[in-house]
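Student: Can you look at this prediction? I've put the sequence above it.
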Amino acid sequence: MIKKSWLPISVIAIMLFIWELSTRIFQIPDWILPAPTVIIQEALNNWPNYSHHIFSTIQLTILGLVMGIVVGLTVAVILHLLPKVREAVYPIMILSQNVPIIVLAPLLVIWFGFGMTPKLLIIILVCFFPIAVATIDGLRQTSPELIHYMKMTGATKQQIFRKLELPHALPAIFSGLKISATYSVMGAVISEWLGANQGIGVYMTLASSSFRTDRVFVAILFIMILCLFFFAIILICEKALIKWRKEG
């Protein structure tokens, strides 16, 4: 694991070094482009001022991601078990993704107000599509020969789904989950722009309006950290569950 990660870490270190060196050589003002050391210093010194924003975003992200996973998996299973419904609904699902979420957000506020509902809906809309599509594709790629064999042994449709199709689709499902895990943080930040009282999105908006570019980069830094955090959790679950499936 360490041998595989040294290359991207080295590239990131070189980029940060060039960034730091450029800001010093060209004397770029901090309000235009702060140096990495300035950003880290701001992040460390002002943790009490924005820690509650981060925890608020984490709570919103977890709730929205869980709901998005439930919706995505439910839609995928229904469309897989009902082929006629899948043929009718699947193109609509694809078309729905052509509508930018930033355009849809104001409509959700008009329809549902400034409470928690529109924020969760944004995260769900961002998360459910990768999960649903990956799950549908994974379920459909099950070997027809194995399905035929199970039918010959007298297995029911429910048994075929539970013991063959679903385990076979696990790698595809986790691929969708990893994408949604990173998208969920983005969805949470966008939803906080709708008028939340706290959150990384609120902190970023306040920092931008006051030309505190260093604080904007602090917000970006923690967004990246949260994305990696949720991605790592899904990766750990994937290794544990698929390993268990193989051992079983």
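Tutor: Done, it's in.
Student: From here on, just use CA atoms for contacts and neighbour counts.
Tutor: Will do.
Student: thought E165 was touching T142?
Tutor: Yes. Counting by CA atoms under 8 Å, E165 does reach T142; the two are 5.8 Å apart.
Student: ok, these two, which is more surrounded?
Tutor: E165 (20 against 17; other CA atoms under 10 Å).
Student: Where does L107 fall, secondary structure wise?
Tutor: Secondary structure assignment for L107, by DSSP states H and E: helix 101-112.
Student: That helix packs against which elements?
Tutor: helix 116-140 (3 or more CA pairs under 8 Å, 6 or more residues apart in numbering; DSSP states H and E).
Student: In addition, the following structure is provided for comparison:
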Amino acid sequence: MKKKFPNITSKIPPVVAIAAILIAWQLVSISGLLPSYMLPSPVAVCQALVNDRSTILFHAGFTLQESFYGLVIGVCLAFLFATMMDRFPILDQAFYPIMIITQTIPTIAIAPILVLWMGFGMAPKITLVVITTFFPITIGLLDGYKSVDMDAVHLLQAMGASRAQIFYHVKFPSALPHFFSGLKISASYAVVGAVVSEWLGGFNGLGVYMTRVKKAYAFDKMFAVIIFIVVISLLLLLAVNVIRRIVMPWLHTEKGEKKR
């Protein structure tokens, strides 16, 4: 019971903060400081979310597909690039500055070019998600590879271990915490990147739906989509945490021992 009590109390501040924001939002809405069509109340947003749930879920299917495909491709490319850059220092020196430069370009500026090159299908959306998710995972893996315990590497080398064995037993496990830190960022960026690309052209998706309801001044529906995107992002972060627990059970064992 004593162990559960800190976990319960730690959840009280965020719940209170969210409740305070919702109450303040409701008070501003009913006070008339802003017209209701500009700032719909939380009740109106929830009603729009329930009433338009079928349409929102239909468009969410396309956005989630783009996010998933882009995230998977981004993870694979990040693993390949980070591993090659760690293996060959000259590649690290050549490509690291280029990766930094690419992150200074706003995604809203890249999206129209991708649509112009690839059309209005899923290809430009997936490409933008790949560009958005690639960087945090690559940097996380590179930092993880560089933080490896060199004494362990030298020990395995003295025992005659190959490069592949050293990578599998030492380098990759040490990089996993950094990898999942980057994956958390990329998972939340994936949905946002897909929605941003859908704003600029397409036929289906949450970004297309938001553009349509904005033009119709149905801001309650627009806020409903925003809340839906937030929920999806939180669920993705939760999924990453679950996978992290499964892949790295020793971290939670160490935390439990420290608490004792």
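Tutor: Structure's in. What do you need? All figures in this text were calculated on a predicted structure; none of them were measured in a lab.
Student: coming back round to it: okay, the helix holding L107 of structure 1 sits on what stretch of structure 2?
Tutor: Counting by TM-score structural alignment, helix 101-112 of structure 1 pairs with residues 107-118 of structure 2.
Student: aligned partner of R212 of structure 1 in structure 2?
Tutor: Match for R212 of structure 1 (TM-score structural alignment): A218.
Student: That match reaches Y37, doesn't it?
Tutor: Yes. Taking CA under 8 Å as the definition, A218 of structure 2 is a contact partner of Y37 at 7.1 Å.
Student: okay, the two: which has more neighbours?
Tutor: A218 (16 against 12).
Student: Please report the distance of the more buried one from K125 of structure 2.
Tutor: A218 of structure 2 sits 25 Å away from K125 of structure 2, going by CA to CA, to the nearest Å.
Student: can you map out the strands along structure 1?
Tutor: Secondary structure of structure 1 (DSSP state E): no strands present.
Student: P35 of structure 2 maps to what in structure 1?
Tutor: Alignment note: P35 of structure 2 maps to P29 in structure 1; criterion TM-score structural alignment.
Student: any idea how far the residue lying closest to its match once chain neighbours are set aside is from S175 of structure 1?
Tutor: Leaving aside its sequence neighbours, P29 of structure 1 sits nearest to T23 (CA to CA, 6 or more residues apart in numbering; 7.9 Å). Distance of T23 of structure 1 to S175 of structure 1, given as CA to CA: 39 Å.
Student: where exactly do the helices run in structure 1?
Tutor: Taking DSSP state H as the test, the helices found in structure 1 are 2-25, 36-45, 47-81, 83-96, 101-112, 116-140, 144-152, 157-160, 166-192, 200-209, 213-247.
Student: Next, the mean deviation of the fourth one compared to structure 2.
Tutor: By mean CA distance after the TM-score superposition for structure 1, the fitted helix 83-96 of structure 1 averages 0.8 Å away from its aligned residues in structure 2.
Student: hmm, who's touching that helix?
Tutor: Defining contact as CA atoms under 8 Å, 6 or more residues apart in numbering, one finds that helix 83-96 of structure 1 is touched by 79-80, 129.
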